[in-house]
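Undergrad: I'll drop the sequence and a predicted model, then ask my questions.
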Amino acid sequence: MTDRFPLLHRLAAPVAALALCCVAATAQTGPQHGIAMYGEPALPPDFVSLPYVNPQAPKGGRIVFGEVGGFDSLNPHILKGNAPWGVQSHVFEGLMGRSWDEPFTLYGLLAETVETGPNREWVEFTLRPEARFSDGSPVTVEDVIWSHTILGTEGHPRFHAAWQKVDRLEQTGPRSVRITFNTPDRELPLIMGLRPIFQKAQWDGRDFAASSMTAPVATGPYVIDAAEPGRSLVLRRNPEYWGRDLPFARGQYNLDEIRYEYFADSGVMFEAFKAGEITSFRETDAARWEEGYDFDAVTSGRIVRAEIPHERPTGISGLVFNTRSPVFTDWRVRDALLHAFNYTFIAQTQTGGADPRIPSFFGNSVLAMREGPAEGRVRALLEPFADDLLPGALDGYALPEGDGTARNRKGIRTAMQQLEAAGWTPKDGVMSDANGTPLTFEILLRQGSAQEQAIVNIFAEALERLGIRPEITTIDSAQYVERTNLYDFDMAFYRRALSLSPGNEQILYWGAQGVTEPGSRNWMGMDSPAAEAMIDTMLNARTAEEFTAAVRALDRVLTTGRYVIPLWYSAASRLAYRAELHFPDRLPLYGDWSGFQPDVWWWED
């Protein structure tokens, strides 16, 4: 394995400086080249390129990724269908583009300038005159207004919350559009700057909300070259890309082709990588990373391995409880299953225990809840909700780990106590309620993940000792997306990435509207006034201290809510790739994150 970076390389300094950049927000005066959530953008108006790119990177070559599952749509912005994420990431653009070297800062992309009111009660974007769609037609204010409107009304529900905070959109000049808000929310100008822009003319007479395999006409650096549902997706770099000479684009979008190959399961996908059919593989199995890369392509140097460090939040990955299901409404039942889940033993069997456990939703970052009782401003934010908070939120909480043995006697004993407190008792070897109804639930799995299946099998064996026999259902990717969008499951594997600048997306993840509205990220069905109050405080914070306190308080609400049985995380991404693929020595703050691979990579023999 190559050792291109000392541990955390240069990441610690920017993350530690988060508090310095989150100073009291200053009022923007006049049109600007960029906008930051707090303070000012780090790069000057005349910046040459983003700091983590190679401005001299050559163009050419290709990268081939592997994906498990399939797709049946090319519109990633609606609820219906299952679209490949590569379309959203590489084909579409917003008015602004994000720098992954700052917690949350945007620079002009389709828009040459951005301006806000003194309290960000409105935002105005001025389009670049050279901005073009892939067919050569200009991007107009009409396209921008239509894009925001259609996303807010007929797009995926994840776009609806911000749209409800829009009072009006209006054209203010030949290339300018102003969005006025009806709700105080300092993040809204940035959210609107990231919304994808569509060509209105392409959608004349068509239903935007209907799943479709029609290739979109968009403004991004790549266009769809070929798409075979369930087999492959090929994106081709557009040599006429309108923004190729922008400082923001310099050193990015270097590869001529980005290809995604789809496989039935992860094991077959890894074998395809070993055979050379895939040129880059992101390894999530720590044990295989240590022991499974002794094949010829690695030992001969044709495949290179690298660990890309980061200090972004862990996010959450694990088995989520759907509290819409009556069996999981009582937190004591969820707590019981957290104790029955023999984490230490499972981690040892699956990864050799190489990676640490996710301690909380914002773990591994400056935004994470601190050990022990809540103190200071965090406690002051939570105390008004003390009667509704679960044990541990104010007094301190740590996840049960298990004793490392297959039987996990202590964990099972605690689980039994919690189930009995919730009104469940074993009858003839079956955990039942007072009416004799068995405690059972369905665990929904997506086809293709051998590790998830193995984890659930071990968990099910532990539940058997409690007299609980879950139903394990494995379905294909399309069915999985449909059922989870409708919350038609009791328990499922759940992953949510979180950033160093959490904002309005937290409403989509944890907001009460998602309890009934389909397609939200609130799979657990949580309805927590405390969580929503913390999010509101985050969105209107004017200082680093207030923002950080609100996120740490939210982290306590989420973690102690017992909504997810967390698994493990890695403080570094593990990438194996063809030796002809290269990336810059200078890493962005977020490490291996969106905008890193493949955007700043290049091919060179």
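TA: It's in. Residues are numbered from 1 along each chain as shown.

Undergrad: only C-alpha atoms from now on, for both contacts and neighbour counts.
TA: OK.

Undergrad: end-to-end on stretch 522-533?
TA: 16 Å (Cα to Cα, to the nearest Å).

Undergrad: give me the contact list for it.
TA: Outside stretch 522-533, the residues that touch it by Cα atoms under 8 Å, 6 or more residues apart in numbering are 320-324, 382, 385, 389, 484, 487, 507-512, 514-515, 554, 557-558, 563-564.

Undergrad: also stretch 264-271?
TA: With Cα under 8 Å, 6+ apart as the test, stretch 264-271 has contacts from 66-69, 263, 281, 447-450.

Undergrad: cool, and stretch 278-288?
TA: With Cα under 8 Å, 6+ apart, stretch 278-288 has contacts from 63-66, 261, 270, 272-273, 289, 350-352, 354-355, 573-578.

Undergrad: quick one: which of these sit in helices?
TA: Secondary structure defined by DSSP state H assigns 270, 272-273, 289, 350-351 of these to helices.

Undergrad: for ChimeraX, write a command that selects the buried ones of those residues.
TA: A single ChimeraX command selects the buried members of the ones in helices among the contacts of stretch 278-288 (16 or more other Cα atoms under 10 Å):
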select :270,272,273,289,350,351
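
Undergrad: take the ones in helices among the contacts of stretch 278-288 and lay them out in TSV including distance to residue 475.
TA: Shown next, in TSV, are the ones in helices among the contacts of stretch 278-288 (distance: Cα to Cα, whole Å):
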residue	distance to residue 475
270	21
272	23
273	25
289	28
350	22
351	25
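
Undergrad: looking at the ones in helices among the contacts of stretch 278-288, which is nearest residue 370?
TA: Using Cα to Cα, residue 351 comes nearest to residue 370 of the ones in helices among the contacts of stretch 278-288, at 26.7 Å.

Undergrad: how about that closest one, nearest residue that isn't a chain neighbour?
TA: Leaving aside its sequence neighbours, residue 351 sits nearest to residue 287 (Cα to Cα, 6 or more residues apart in numbering; 4.6 Å).

Undergrad: next: residue 347.
TA: Here the residue nearest residue 347, using Cα to Cα, 6+ apart, is residue 353, at 5.0 Å.

Undergrad: then residue 297?
TA: Per Cα to Cα, 6+ apart, closest to residue 297 is residue 303, 5.4 Å.

Undergrad: please compare the first structure with the one that follows:
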Amino acid sequence: MKHFFLLVLLLGSALPASAGDFSHALAMNGQPRYSADFTHFDYANPDAPKGGTVRLAATGTFDSFNPYIVKGNSADGLGLLFDTLTEQSLDEPFTEYGLLADRIELAKDRSSMSFHLRKEARFHDGSPVTAQDVAFTFKTLLAQGNPHYAQYYADVERVDVVDTQTVTFVFKPQSSQELPLILGQLPVLSEASWQGRDFSASSLDIPMGSGPYRIGEFKAGQRLTFVRDPGYWGRDLPVNTGRHNFDSIIYDYYRDLTVTLEAFKAGEYDFRQEYNSKQWATGYTGPAVEAGLIRTENIPHKLSQGMQAFVFNTRRAIFADPLVRQALNFAFDFEWSNKNLFYGQYVRSTSFFSNSDMAASGLPTEEEMALLEPLELPEKVYTKEFSLPVTDGNGNIRDNLREAADLLRQAGWSVEGGKLVKDGRPFVFEMLLVQPDFERVVLPFQRNLTRLGITMSVRMVDTSQYLERLRGFDFDMIVSSFPQSLSPGNEQRSFWHSASADMPGSRNYCGIKNPAIDKLVDLVIAAPDRDALILRCKALDRALLWGWYVIPHWHATSWRVAYWDKFGRPDKLADYGLDFQSWWVDPDKERELTDRRGRLGSK
């Protein structure tokens, strides 16, 4: 293979008929927005100054610098250490441009793809990044990495090292249309640095990367500093121009989210994304906010919001019946929660592809029916528009609870002495939580369940225990999310496919084992174009919704950010990502902020 490839290049002979053309970029659909001679992304400022320190907050703890394995709690920000083959543009739905690779070739029949690596690409020790490193990384992640890599790369038949700079991935027949772009997201590890070491073991040994930052000082579980590498080999590439501007990025770890907000307002760190509506509505007060030293802002975006929900573990006998899962949906009063807990900031999620054109609505179209009819799914999938229970938000959900009680009776449950029982066993389960601030959402739900005769206990655990229990599916119900990109693909296997239901560490928290859903997942992954992808996602959405695998929550259509007023940022922001790496510390603003904070503190 190697000699044949070199001979073709030397003689200028025609490549095999299935070969494609080398390109600077790869788009999921249509053509890349940026031409081969582009100089920077539009959402980056090529004149952004380098320098300064930014302090960020992380929750929990860390005991590992390997983010690619199941064991341990990996530190935040480790992606800064590792370059990938390509870099995704954040102002296009799904297009990637060369990073470690300067050229990408996708076979015309999509049976394989090749990456040609830049000769100047270097690891932090100065050694070159080679095709052998790419192959090593791929094989290691499959063999010893987090199980989701096996899901992502399931359609890769093999990887071939063609020469020092060229690596080829050969695909299985009818592979995912998204697979070439997923491979572009492969982080590349140094094979030499892992010789004689156990990749699967959690460790605080500093890994060898090739990215824009290196690890500086750290204190295990408490603080970690990333230092910008001034000699970074890729600093002048178009995908990096105007980005990675901070000299150092410090992560301080906090155990409690409430303490984290107070630390921010006290000036302990600089930038924060807010995910809690109550805190966003009421928490950003105090002298620094009132004086304008801290700025708060809603930044609109066009990202698909996927699904956040109370998640049933259908491996538990108590949740095996869809009628029971549907009944419990009637006990959650979103409208009351949005009004009284979330200050009206959210929209109800009624799709696993919320805020996107892939969300199902109304009755199935003829095209959807063509996909759905051959499958064994609930009759309502074909004949009825899906809708969630609704209330008027006043807290009185008597009618909904009546509907829930009727569904539970159909499922064989009855009330005896105020308790819901079946075959002499009470309806008792545990809600497992890791975030204390979610108790305010869970407790009203708990009270409604009590009115049905159901006992739901709430258990709060630390991050380590929570992750361990998730990996082994050791829970009854959790709060979780299923994020969706604008181009869903292989990750759907980890979410919904039977093959992942019993795979420790997968994201199939629901425990779904349904041949019809397996078929729809496979169709989504193999969608030949954008129109087919949208159609197939809608069909999958209907099957998931009518399975009542979750109790849907809510989503927002903007990022809520707060920051101390020391930053500059590009005039144009990306539609599909909050690229904080394109911001910078403005020296004038920082000096003014320091002066104003001093004056404020002296009052």
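TA: Happy to help now that I have it. Everything quoted here is computed from the prediction, not taken from an experiment.

Undergrad: can you pull the TM-score for these?
TA: A TM-score of 0.91 describes the superposed chains when it is computed by TM-score structural alignment, normalised by the length of structure 2; 569 aligned residues with a Cα RMSD of 1.7 Å.

Undergrad: out of the ones in helices among the contacts of stretch 278-288 of structure 1, which comes closest to residue 58 of structure 1?
TA: residue 273 (24.8 Å).

Undergrad: map that closest one onto structure 2.
TA: Aligning on TM-score structural alignment places residue 273 of structure 1 opposite residue 264 in structure 2.

Undergrad: quick one: the closest residue to its match other than its chain neighbours and residue 80 of structure 2, what's the gap?
TA: Spatially, and ignoring its direct neighbours in sequence, residue 264 of structure 2 is nearest to residue 270 (6.8 Å; Cα to Cα, 6+ apart). Distance, residue 270 of structure 2 to residue 80 of structure 2, using Cα to Cα: 18 Å.

Undergrad: wait, which of the ones in helices among the contacts of stretch 278-288 of structure 1 is closest to residue 57 of structure 1?
TA: Residue 57 of structure 1 has its nearest neighbour among these in residue 273, at 25.3 Å by Cα to Cα.

Undergrad: report the separation between the closest one and residue 487 of structure 1.
TA: Counting by Cα to Cα, the gap from residue 273 of structure 1 to residue 487 of structure 1 is 34 Å.

Undergrad: how about residue 380 of structure 1, secondary structure?
TA: Under DSSP: H, G, I helix; E, B strand; the rest coil, the three-state class of residue 380 of structure 1 is helix.

Undergrad: counterpart of it in structure 2?
TA: In structure 2, the residue matched to residue 380 of structure 1 (TM-score structural alignment) is residue 370.

Undergrad: tell me how many other residues crowd the residue nearest to residue 264 of structure 2.
TA: Neighbour count of residue 270 of structure 2, defined by other Cα atoms under 10 Å: 21.

Undergrad: can you check the one 3 residues further on too?
TA: Around residue 273 of structure 2 there are 15 other residues, counting by other Cα under 10 Å.

Undergrad: now stretch 535-547 of structure 1: which residue numbers in structure 2?
TA: Going by TM-score structural alignment: stretch 535-547 of structure 1 matches residues 521-533.

Undergrad: who touches the matching stretch?
TA: Under Cα under 8 Å, 6+ apart, the answer for stretch 521-533 of structure 2 is 28-29, 174-178, 487-490, 492-493, 496-497, 536-537, 540.

Undergrad: any idea how far whichever residue in structure 1 pairs up with residue 290 of structure 2 is from residue 64 of structure 1?
TA: Aligned counterpart of residue 290 of structure 2 in structure 1: residue 299 (TM-score structural alignment). From residue 299 of structure 1 across to residue 64 of structure 1, the span is 21 Å (Cα to Cα).

Undergrad: pick out whichever of the two has more residues nearby.
TA: residue 64 (22 against 12).

Undergrad: can you tell me what the more buried one aligns to in structure 2?
TA: Per TM-score structural alignment, residue 64 of structure 1 is aligned with residue 55.

Undergrad: same thing with residue 256 of structure 1?
TA: Match for residue 256 of structure 1 (TM-score structural alignment): residue 247.

Undergrad: if we can go back for a sec, the match of residue 64 of structure 1 is in contact with residue 253, isn't it?
TA: No - the pair residue 55 of structure 2 / residue 253 is not scored as a contact, 10.9 Å apart, by Cα atoms under 8 Å.

Undergrad: so which of the contacts of stretch 522-533 of structure 1 are in helices?
TA: Per DSSP H, the subset of those in helices is 382, 484, 507-510, 554, 557-558.

Undergrad: for these, pick the one with the most neighbours.
TA: Ranked by the number of neighbours (other Cα under 10 Å), these place residue 554 first, at 30 neighbours.

Undergrad: next one: that one from residue 320 of structure 1, what distance?
TA: Noted for residue 554 of structure 1: a distance of 18 Å to residue 320 of structure 1, by Cα to Cα.

Undergrad: show the contacting residues for the match of residue 273 of structure 1.
TA: Contacts of residue 264 of structure 2 by Cα under 8 Å, 6+ apart are 270-272.

Undergrad: all strands of the stretch 101-250 of structure 2, in order?
TA: Under the criterion DSSP state E, counting those that start in this stretch, the stretch 101-250 of structure 2 carries strands at the ranges 101-106, 112-117, 156-163, 166-171, 213-219, 223-228, 248-254.
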